[in-house]
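**Q** Sequence first, predicted coordinates after that:
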Amino acid sequence: MPVYFTSLNSGSNANCYYVSNGVTALLFDAGLSCRETEKRMQRLGLDIKQVKAIFISHEHSDHINGLEVLSKKHQLPVYVSEKTWNNTNLSVDVQLLKHFRKDEVVMIDELQVKCFSKSHDAADPFSFMISCQGVNVSVITDIGHACKNVIRYFQQSHAVFLESNYCETMLANGDYPYHLKRRVSSDEGHLSNEQALDVFLSYRTQQLQFLILSHLSKNNNTPQTVDALFQPHAGTTKVIVASRYEESELFSIDGITTAVRSTMLKKKKQQPDQNQLSLF
């Protein structure tokens, strides 16, 4: 049974990642509106009725903006650490609210989710490794540096959504105030392109089939910059840069061979939503 995964959106405007075994699906973060989440899933041929839960990494708005409506409309359980939840100021049906703890394994049908802590400027930030049929897909974004947890689960993964937030030169020469530059580049901020490449080169294994570079800064990075940096080193790993404006292709791994399937029609590049705010 293949494991399917895609980025519905990735960036400081909104984040939402999808993982499924074809029967049960999970969403990781809910930064998109409910309507936009439904629309992008529909374009990929995905049934939102298969989504059984939403996992929240941390309380920053680009990860939770669509959570209340999405959970209420589709009666989706929300898995989130208690400390993170207490910092959201959101309201979800108490019957749908589920708390996880550090290093806890949550089972949703045949999908196993390992919840592990990371370094970021939030109350209690987490990343996730989703496992099914021997395939591991990890969502590792919003990290200030590659801590031991990040390295451990990166090495176990067949596919990784890995943050590549900013170009160090662009950030240094950009117009951000000094305190914001320090925040972004700190050990509790975001991972730069160069740091992400170092993780890839230092810790990739032969089983890593997909590297989906995620959470790119609008002001301090470009997809072209990231792609040009990583592609010469890709080797047997398929390297993709996730968009902050549209869903990626739907990818799948069956544990033996790798298949890439696109269900999207060629279309004009979407323009940014003027209502979406850039944080970084």
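**A** Looks like it came in fine. Residues are numbered from 1 along each chain as shown.
**Q** from here on, contacts and neighbour counts on C-alpha atoms
**A** OK.
**Q** tally of neighbours for the closest residue to residue 24 other than its chain neighbours?
**A** Nearest non-adjacent residue to residue 24, counting by C-alpha to C-alpha, 6 or more residues apart in numbering: residue 50, 5.3 Å away. For residue 50, the count of nearby residues is 14 (other C-alpha atoms under 10 Å).
**Q** With the one 5 residues further on instead?
**A** Around residue 55 sit 26 other residues, with neighbours defined as other C-alpha under 10 Å.
**Q** In addition, the following structure is provided for comparison:
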Amino acid sequence: MELFITSLNSGSNGNCYYVGNEQEAVLIDAGISCRETERRMARLGLSMHTVKAIFVSHEHGDHIRGIPQLAKKYQLPVYITPGTLNNSGLPQLGFPLRPLRGYEPVWVGELCVTAFPKRHDAADPHSFIVAGRNTVVGVFTDIGAPCEHLIHHFKQCHAAFLEANYDEEMLEKGRYPYFLKNRIRGGNGHLSNQQALDLFKTHKPAFMSHILLSHLSKDNNCPDLTKELFSLHRANTEVIVASRFEETPVYSVRA
């Protein structure tokens, strides 16, 4: 099955990732406003009426702040773990809430969405794979360190949104206070360029067609640097840097 993917926004100012087929789609997180989500999808020729559900990775504001208005307006079911919901501050009325549990597949039409645990400083954080028959897309951001869960699923992906949050030298020499630097690089924060690159070099399947480098830090990374690092090892994989200011093009992915 052919799947269509785009990053509507990626960064600490908001995260929202689209995966769909011809009939239906899901959003992984909704951290930008309803209006901006609609605008960006319209510019891409995508319709909000194909979106059938929102899946929530964790409760931080840059992943959930757009949910109340977006889910209420379109009556979208929001799949969220109990731990994340309890720490999110999201309203529990106005739109459908659905329980999310790791390794329990959720079917949205012909899309199968499966969450699995990740390392991040949140109540109950999860990453996702979205499958359309044999085509698999991963959404792997806000990860403190690669773990066996991540490696196992990364190996299955025809395309992936993969966090490359910071350059280690830029973070070390940058203006952030020491405690924040340690939070970012301490194992439950974010993936560095090097950690993401090591995962990519070691575990990228030969059939991976697209890698969208995601959640880059505004202060501690450089999009051109990150793209160059990955492009040296890309083989037949297209390397895209997901912007914190605008949507990416829509990419077609198939097994």
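**A** Thanks, I have the structure now. The structure presented is a predicted model; accordingly, all values stated were derived computationally and were not measured.
**Q** TM-score of the superposition?
**A** Between these two chains, after superposing, the TM-score reads 0.98 (TM-score structural alignment, normalised by the length of the second structure); 255 aligned residues with a C-alpha RMSD of 0.9 Å.
**Q** Please name the residues that touch the residue nearest to residue 24 of the first structure.
**A** Residue 50 of the first structure sits next to 23, 24, 25 when contact means C-alpha atoms under 8 Å, 6 or more residues apart in numbering.
**Q** Recalculate using a threshold of 10 Å.
**A** By C-alpha atoms under 10 Å, 6 or more residues apart in numbering, the contact list for residue 50 of the first structure reads 20, 21, 22, 23, 24, 25, 26.
**Q** wait, isn't the last one in contact with residue 130?
**A** Translated: residue 26 of the first structure. Yes - with contact defined as C-alpha atoms under 10 Å, residue 26 of the first structure counts as touching residue 130 (9.3 Å).
**Q** Common neighbours of these two, please.
**A** The contact sets of residue 26 of the first structure and residue 130 overlap at 19, 20, 111, 113 (C-alpha under 10 Å, 6+ apart).
**Q** Out of those residues, list just those in strands.
**A** 19, 20, 111, 113 (DSSP state E).
**Q** The third one - nearest residue in space that isn't next to it in sequence?
**A** In this structure, residue 111 of the first structure finds its nearest non-sequential neighbour in residue 132, 5.4 Å apart by C-alpha to C-alpha, 6+ apart.
**Q** Same question for the first one.
**A** With C-alpha to C-alpha, 6+ apart as the measure, residue 5 is the residue that lies nearest to residue 19 of the first structure, at 4.4 Å, once sequence neighbours are left out.
**Q** My read is that that neighbour contacts residue 24, right?
**A** No - using C-alpha under 10 Å, residue 5 of the first structure makes no contact with residue 24, being 11.8 Å away.
**Q** The two: which has the busier surroundings?
**A** Using other C-alpha under 10 Å, the more surrounded residue of residue 5 of the first structure and residue 24 is residue 5, with 25 against 18.
**Q** can you tell me which residues contact that one?
**A** Per C-alpha under 10 Å, 6+ apart, neighbours of residue 5 of the first structure: 17-22, 25-27, 137, 159-161, 248-253.
**Q** what about 8 Å?
**A** Applying C-alpha under 8 Å, 6+ apart, the residues contacting residue 5 of the first structure are 17, 18, 19, 20, 250, 251, 252.
**Q** and if you look at residue 227 of the second structure?
**A** 213, 239, 240, 241.
**Q** any idea how far residue 151 of the second structure is from it?
**A** Computed as C-alpha to C-alpha, to the nearest Å, the residue 227 of the second structure to residue 151 of the second structure distance reads 21 Å.
**Q** Residue 169 of the second structure is in what secondary structure piece?
**A** Element membership of residue 169 of the second structure, judged by DSSP states H and E, is helix 168-173.
**Q** Contacts for stretch 189-205 of the second structure next, please.
**A** Contacts with stretch 189-205 of the second structure, where a contact means C-alpha under 8 Å, 6+ apart, come from 119-121, 141-146, 151, 154-158, 162-168, 183-185, 226, 229-230, 233.
**Q** Tell me how far the closest residue to residue 233 of the first structure other than its chain neighbours lies from residue 63 of the first structure.
**A** Leaving aside its sequence neighbours, residue 233 of the first structure sits nearest to residue 201 (C-alpha to C-alpha, 6+ apart; 7.8 Å). Going from residue 201 of the first structure to residue 63 of the first structure by C-alpha to C-alpha gives 28 Å.
**Q** Compare those two (neighbour count), which wins?
**A** Neighbour totals were compared for residue 201 of the first structure and residue 63, and residue 63 leads with 23 against 13 (other C-alpha under 10 Å).
**Q** Name all residues that make contact with the more buried one.
**A** If you count contacts by C-alpha under 8 Å, 6+ apart, then residue 63 of the first structure has 14, 15, 16, 29, 30, 31, 32, 56, 57 around it.
**Q** Can you flag which of these belong to helices?
**A** Using DSSP state H, no member of those sits in helices.
**Q** can you name the two of those residues that are farthest apart?
**A** Using C-alpha to C-alpha, the contacts of residue 63 of the first structure span at most 14.4 Å, a distance reached by 32 and 57.
**Q** neighbour count winner among those two?
**A** The neighbour count for residue 32 of the first structure versus residue 57, taken as other C-alpha under 10 Å, is higher for residue 57 (29 against 26).
**Q** so residue 60 of the first structure makes contact with residue 123?
**A** No - using C-alpha atoms under 8 Å, residue 60 of the first structure is not in contact with residue 123, being 9.6 Å away.
**Q** related to what we said a few turns ago, closest to residue 79 of the second structure out of the contacts of residue 227 of the second structure?
**A** residue 213 (24.4 Å).
**Q** sorry, back to before: distance of the residue nearest to residue 24 of the first structure relative to residue 208 of the first structure?
**A** Taken as C-alpha to C-alpha, the span from residue 50 of the first structure to residue 208 of the first structure is 27 Å.
**Q** again, but for residue 95 of the first structure
**A** Residue 95 of the first structure is 38 Å from residue 208 of the first structure, where distance means C-alpha to C-alpha.
**Q** Who has more neighbours out of these two?
**A** Using other C-alpha under 10 Å, the more surrounded residue of residue 95 of the first structure and residue 208 is residue 208, with 21 against 10.
**Q** Skipping its backbone neighbours, what lies nearest that one in space?
**A** Nearest-residue entry for residue 208 of the first structure: residue 158, 4.3 Å, with adjacent residues in sequence omitted and distances by C-alpha to C-alpha, 6+ apart.
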